[in-house]
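Chemist: The sequence and its predicted three-dimensional model are supplied below.
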Amino acid sequence: MALSARVVTLKSAARLSADLAFGDTGMIDDIEHVVGLGTRVAAYSPRASLYSRLGEPEVGPDSKPTGRLVFDSRRLRAELLPKAAFVLENEVAAAELDQAILARQNEWLTLYRYADDLFTEIDKASQSKLASLTLLRGLVDDHHNQIEKAYSDEEALNDPLKLIDNPKHDPAIRPTTINTVKLSGVGTVEKGSDMQHEGLGFNGGVPWTHELQHQVYVAGKKTAAGSWEPYTDPEPALVAQQITSIVQSDGITHPRLENHMRHERMVVDLSDELLAASVYSKRIPYLKQIWKNELDGIDLEIRKLQLAYIGTFLFSSFDGSVTATFKQRGDRAKLGEPVARVENDSTLLLSGQVVCAAAPVIGQPIKVVTKQVYGDNASPSLTLNGSVVQVRGVDGLAGRWNVIFEVANSGAVKIPAGYDFDPDPRYTTVSIG
């Protein structure tokens, strides 16, 4: 059975009401369509309508990706500006976003576009390098061992010429330089002679008497008795002579120790290279995933800039009308500072105090009938249907209750927000249940 309630006070308010504020600080942009009092605004949610598309790649006229993302500042502005209530000046945010998208395209053209081909080439090159370094490491050891063996060869001690290079008796030696000079000149020989003497070679033989000078003529030959006698039938011939000199420097070297030192240095260097190559080879099976993660990371950085740019546009989350403005074009808006109030009066909250025999219960249906809405006999009567959404006891013994009713306000004639209902029961009645 419905309870009859008498109104003590009852006032309407829009069920949906919000003070719009930016999530950043900046100057309100001087654009023509910025809303004013009484302007109707439509609900828009970037999260629901746009966020899922922010990472969309751009496709060129050839239906192939360009490496850019579709939503740069120009495309976002075209998408958002018609739906925005207010906009902050955002040229810097736009430039940072576009710069990041261009950098992303450069990275994509440099690496990610050819990821499959590069992976194959890198895999082959890594395996080849690792094999070469392993082989080189073995050659370094072999080179060292062969030199060590040469310096420890017992037979070298019996060879006076090898003692210069292989002084096992004294490993610290002075470096030796061997110079060879070839001298040539013209001499005379006996026609038809085939003699060879002291390493001198030509078309015939010639005795070696002294170092040759240019245009030196040897006019005779030694006899068996050791005396000289002239040629009976001489002829000129080219004579060549080779002279070898051995010079030791004043510096002291230690070839065997230096061999060990060079070997250890090469082993250290090659060990570093081998380690780096081995570690990198372990990454190669995961290179495609690594590259994908890197590209996704770039896209996430761009997404941050896209979201920051979107944050310079202010939207209403529901359809409604602007009922108050706190900032105008050219004003500076601080983070969280209200810029405008938007209200939707299609559903009202009626708050006040009523008197009834029993406590209203949340969720109970209610009906509010008001006559002469505008205070004259010509004013229409309205019936508002809804439910109890809040109850607070004020004086239970007297049957007084603070209540809030939620009612639909969608008729041809509407109750305005902020309307005070007449408490006279001749004009306003409330039934609960």
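Modeler: It's in.
Chemist: from here on, contacts and neighbour counts on C-alpha atoms
Modeler: OK.
Chemist: and Y374, what does it touch?
Modeler: By CA atoms under 8 Å, 6 or more residues apart in numbering, the residues touching Y374 are P380.
Chemist: And the longest helix along the chain, how far out from the chain middle?
Modeler: Among the segments of the chain that qualify as a helix by DSSP state H, the longest is helix 115-151. Averaging C-alpha positions (CA atoms, centre = their mean, to the nearest Å) puts helix 115-151 32 Å from its chain's average.
Chemist: next helix or strand past it?
Modeler: Where DSSP states H and E defines the elements, the next helix or strand beyond helix 115-151 is helix 160-163.
Chemist: what helices or strands is the helix or strand just after that next one leaning on?
Modeler: The helix or strand immediately downstream of helix 160-163 is strand 176-190, counting by DSSP H and E. Contacts defined by 3 or more CA pairs under 8 Å, 6 or more residues apart in numbering; DSSP states H and E place strand 176-190 against strand 234-248.
Chemist: between the strand it packs on and strand 176-190, how many degrees?
Modeler: 170 degrees (axes from the mean of the first three to the mean of the last three CA atoms, to 10 degrees).
Chemist: residues of strand 234-248 that come out buried?
Modeler: P234, A237, V239, A240, Q241 (16 or more other CA atoms under 10 Å).
Chemist: Let me know the closest of the residues you listed to K162.
Modeler: Within these, the smallest distance to K162 is 24.7 Å, found for Q241 (CA to CA).
Chemist: Make sure that closest one is actually in contact with G187.
Modeler: No - with contact defined as CA atoms under 8 Å, Q241 does not reach G187; the gap is 11.8 Å.
Chemist: Before we go further, D269 is sitting in a strand, right?
Modeler: No - per DSSP: H, G, I helix; E, B strand; the rest coil, D269 lies outside any strand segment and is helix.
Chemist: Relative to R262, how far out is it?
Modeler: For D269, the distance to R262 (CA to CA, to the nearest Å) stands at 11 Å.
Chemist: Same question for R303.
Modeler: In terms of CA to CA, R303 sits 54 Å off from R262.
Chemist: higher neighbour count, these two?
Modeler: Legend: neighbour count by other CA atoms under 10 Å for R303 and R262, higher for R303 (18 against 14).
Chemist: Find the nearest non-adjacent residue to that one, please.
Modeler: L54 (6.9 Å; CA to CA, 6 or more residues apart in numbering).
Chemist: got the buried residues for stretch 170-189?
Modeler: Result for stretch 170-189 [16+ other CA under 10 Å]: buried residues P171, I173, R174, P175, S184, G185, V186, G187, T188, V189.
Chemist: Can I get those in JSON lines including distance to L50?
Modeler: As requested, the buried residues of stretch 170-189 are exported to JSON lines (distance: CA to CA, whole Å):
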{"residue": "P171", "distance to L50": "81"}
{"residue": "I173", "distance to L50": "82"}
{"residue": "R174", "distance to L50": "82"}
{"residue": "P175", "distance to L50": "80"}
{"residue": "S184", "distance to L50": "94"}
{"residue": "G185", "distance to L50": "98"}
{"residue": "V186", "distance to L50": "100"}
{"residue": "G187", "distance to L50": "104"}
{"residue": "T188", "distance to L50": "107"}
{"residue": "V189", "distance to L50": "107"}
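Chemist: In addition, the following structure is provided for comparison:
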Amino acid sequence: MGIANIISMIARPVHGSYLCFEIGGILNTCDVYLGDTVKAVPYDRLTDLVKASGTTIGDPSRLAGDTNGVLSIVQPFSVASLRNEDRKASLDSAVNSRQNIYFSKHANADSVISTIRGSYDKGSPASNPNLLDRLSDLANQQLVELDEAYRTDDRTGVVKSTTSSAESATKGRGGSNRASKFHQESVGVRVGRGTRLPHVLPLPWEGHPDHIWNGYKSTRFTAPSTTDTAVTTGVNYEESNNYSNTSGMQSTTHVDYEYRTPYIEAHARALRAQISLTNQQFEAYMFSQNIPYLEKIFANELESVDNDVYQLQIALLRSFLISPIEGVVTGVYKGPGEAVNAGEPVIRVEDNSLVHLLANLVHVGPIPIGATATLTTMLAGAGNPTTSLDGTVVSVRGQDSGTRWEVIIRVDNVDAGGLHVLPLGYVFDPEYTDISIA
């Protein structure tokens, strides 16, 4: 190893990225310009920040990562964005639904879990499994009693006709009583004022054989003035009685085109009921398997809802473009309003802190990977200060019988003052550059 002659050599940033969206759409904003420096933000860091945002302080029902929450995380690092109103609406709807689910079930999880255990734990006398067992017993008892009744009445065969009968009876009674007796007296054309009429009171009414009557209490009329007067007074009695009694009986026989088998139908109903009860008992049994783990099941359900929301949060993140490396914007290929395809470059970012020197060298003998390369050069030609750089050979490909080599040398391109030594894409002048391999 020793001095190598340079045929050509150019500096390329080790870290460079053509930024593109995972999805297609219309570019909404481009937030950087050529020459701007951008921060490095690994994508998984953003997703971790979104997932770790959790719920709002003091309100476990509400996720902090709604549209505004996600934007507050991603916008400080965004270099471009697509139109994304539909994704915002979907995310906010999911966050609202998650809050409703929390209120309906998880806000009072302890009480809900206690109620479920009381309803489905076999240890509770009033639980559904025990009630289903009792219902099954009643269904069996009903079938036994119906079977016995059908057999006792010898009605286990086909019924071709049915008979119905009705009997009615009506009774009525009524009566009324009325008594009357009259006495009339006519007087002359004139009577003196204060005359009492009639002159003779009527006798008391003798009454009815079946009743006791005191008769009519007679009164007299005192004439108010001299006038013509006629007086009628008396009592009356009248009695009537009504009696009625009606009864009847009706019988109807029905013959249909379809015959019935009540005995068999009763057994069929019982079997269907047992099948339904068996299904319900199995469902209750399967549900009861969750009883010991309800707390964990509730936690898993809420976490699943949160993961569904998280997928929509990630979908919103995909509409923003961030840079995975810190560097300088060296290319902008799209402007707001232009269509962008998934994977199509929008912005190029390059980090010139660490560079690869891509060199064609003439060197006698092999150049091992890992060898140290020291170069001295006058940047921009003669008359400029000499610059020295040390690097490591990271790639070697031989040419022309072992004297020509394609070499890649990795070089730290930051000086003691934190400035870049070599410009982006710097092409070395072989006349003013020397390199040694050790």
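Modeler: Looks like it came in fine. Quantities reported herein were computed from a predicted structural model and do not represent experimental measurements.
Chemist: residues near the counterpart of the residue nearest to R303 of the first structure in the second structure, how many?
Modeler: Matched to the second structure by TM-score structural alignment, L54 of the first structure sits across from K51. Neighbourhood size, K51 of the second structure [other CA under 10 Å]: 20.
Chemist: Then S63 of the first structure?
Modeler: Neighbours around S63 of the first structure, by other CA under 10 Å: 8.
Chemist: Helix, strand, or coil at it?
Modeler: S63 of the first structure is classified as coil under three-state DSSP.
Chemist: so the most centrally placed residue in the first structure is in which element?
Modeler: Geometric centre of the first structure, nearest residue: I298, 4.9 Å, by CA atoms, centre = their mean. Following DSSP H and E, one finds I298 of the first structure within helix 287-310.
Chemist: Give me the contact list for that helix.
Modeler: 54-55, 71-73, 76, 80, 90, 93-94, 96-97, 100-101, 104, 108, 112, 115-116, 119.
Chemist: got the angle between it and helix 115-151?
Modeler: Using the same axes, to 10 degrees: helix 287-310 of the first structure against helix 115-151 is 130 degrees.
Chemist: Trace the next helix or strand after helix 287-310 of the first structure over to the second structure and give me the residue numbers.
Modeler: Next in sequence after helix 287-310 of the first structure, counting helices and strands by DSSP H and E, comes strand 313-314. The aligned range for strand 313-314 of the first structure in the second structure is 320-321, by TM-score structural alignment.
Chemist: Looks to me like V279 of the first structure is in a helix.
Modeler: Yes - V279 of the first structure: assigned to a helix according to three-state DSSP.
Chemist: number of nearby residues for the alignment partner in the second structure of it?
Modeler: Using TM-score structural alignment, the equivalent of V279 of the first structure in the second structure is E283. A total of 12 residues lie near E283 of the second structure under the criterion other CA under 10 Å.
Chemist: of the contacts of helix 287-310 of the first structure, buried ones?
Modeler: 54-55, 71-73, 76, 80, 90, 93-94, 97, 100-101, 104, 108, 112, 115, 119.
Chemist: From I28 of the first structure, how far out is the nearest residue to A340 of the first structure once chain neighbours are set aside?
Modeler: Nearest residue to A340 of the first structure, sequence neighbours excluded (CA to CA, 6+ apart): T325, at 4.1 Å. According to CA to CA, T325 of the first structure and I28 of the first structure sit 13 Å apart.
Chemist: try V70 of the first structure
Modeler: From V70 of the first structure over to I28 of the first structure (counting by CA to CA), the distance is 26 Å.
Chemist: of these two, who's got more company?
Modeler: Neighbour count, other CA under 10 Å: between V70 of the first structure and I28, I28 has more, with 23 against 18.
Chemist: Skipping its backbone neighbours, what lies nearest the more buried one in space?
Modeler: L88 (4.3 Å).
Chemist: same thing with V159 of the second structure?
Modeler: Nearest non-adjacent residue to V159 of the second structure (CA to CA, 6+ apart): R260, at 5.0 Å.
Chemist: my guess is that neighbour meets V158, correct?
Modeler: Yes - because the distance of 5.8 Å satisfies CA under 8 Å, R260 of the second structure is recorded as touching V158.
Chemist: Which residue in the first structure aligns with L34 of the second structure?
Modeler: Using TM-score structural alignment as the criterion, L34 of the second structure maps onto L37 of the first structure.
Chemist: how about its match, secondary structure?
Modeler: At L37 of the first structure the chain is in coil, as set by three-state DSSP.
Chemist: Tell me how far it lies from S351 of the first structure.
Modeler: With CA to CA as the criterion, L37 of the first structure and S351 of the first structure are 25 Å apart.
Chemist: try V59 of the first structure
Modeler: 56 Å.
Chemist: N259 of the first structure too?
Modeler: Relative to S351 of the first structure, and taking CA to CA, N259 of the first structure is found at 99 Å.
Chemist: the more surrounded of those two?
Modeler: Neighbours were counted for N259 of the first structure and for S351 using other CA under 10 Å; S351 has more, 20 against 15.
Chemist: Okay, and that one sits in which element?
Modeler: S351 of the first structure belongs to strand 338-355 when assigned by DSSP H and E.
Chemist: circling back: what do we get in the second structure for the residue nearest to A340 of the first structure?
Modeler: T325 of the first structure maps onto V332 in the second structure, by TM-score structural alignment.
Chemist: Let me know whether D141 of the first structure touches R262 as I believe.
Modeler: No - judged on CA under 8 Å, D141 of the first structure makes no contact with R262 at a distance of 10.9 Å.
Chemist: hmm, back to that, and the match of T325 of the first structure, how many neighbours does it have?
Modeler: Neighbour count of V332 of the second structure, defined by other CA under 10 Å: 17.
Chemist: measure it to T56 of the second structure for me?
Modeler: For V332 of the second structure, the distance to T56 of the second structure equals 38 Å [CA to CA].
Chemist: Tell me how far D420 of the first structure lies from T370 of the first structure.
Modeler: 11 Å.
Chemist: out of those two, which sits in the more crowded spot?
Modeler: Neighbour count, other CA under 10 Å: between D420 of the first structure and T370, T370 has more, with 22 against 17.
Chemist: so that one touches D424, yeah?
Modeler: No - contact status for T370 of the first structure versus D424: not in contact, 10.0 Å apart, counting by CA under 8 Å.
Chemist: Contacts only, for the residue nearest to P57 of the first structure when sequence neighbours are not counted.
Modeler: Closest residue to P57 of the first structure apart from its sequence neighbours, by CA to CA, 6+ apart: L69 at 4.4 Å. By CA under 8 Å, 6+ apart, the residues touching L69 of the first structure are L54, G55, E56, P57, E58, I101.
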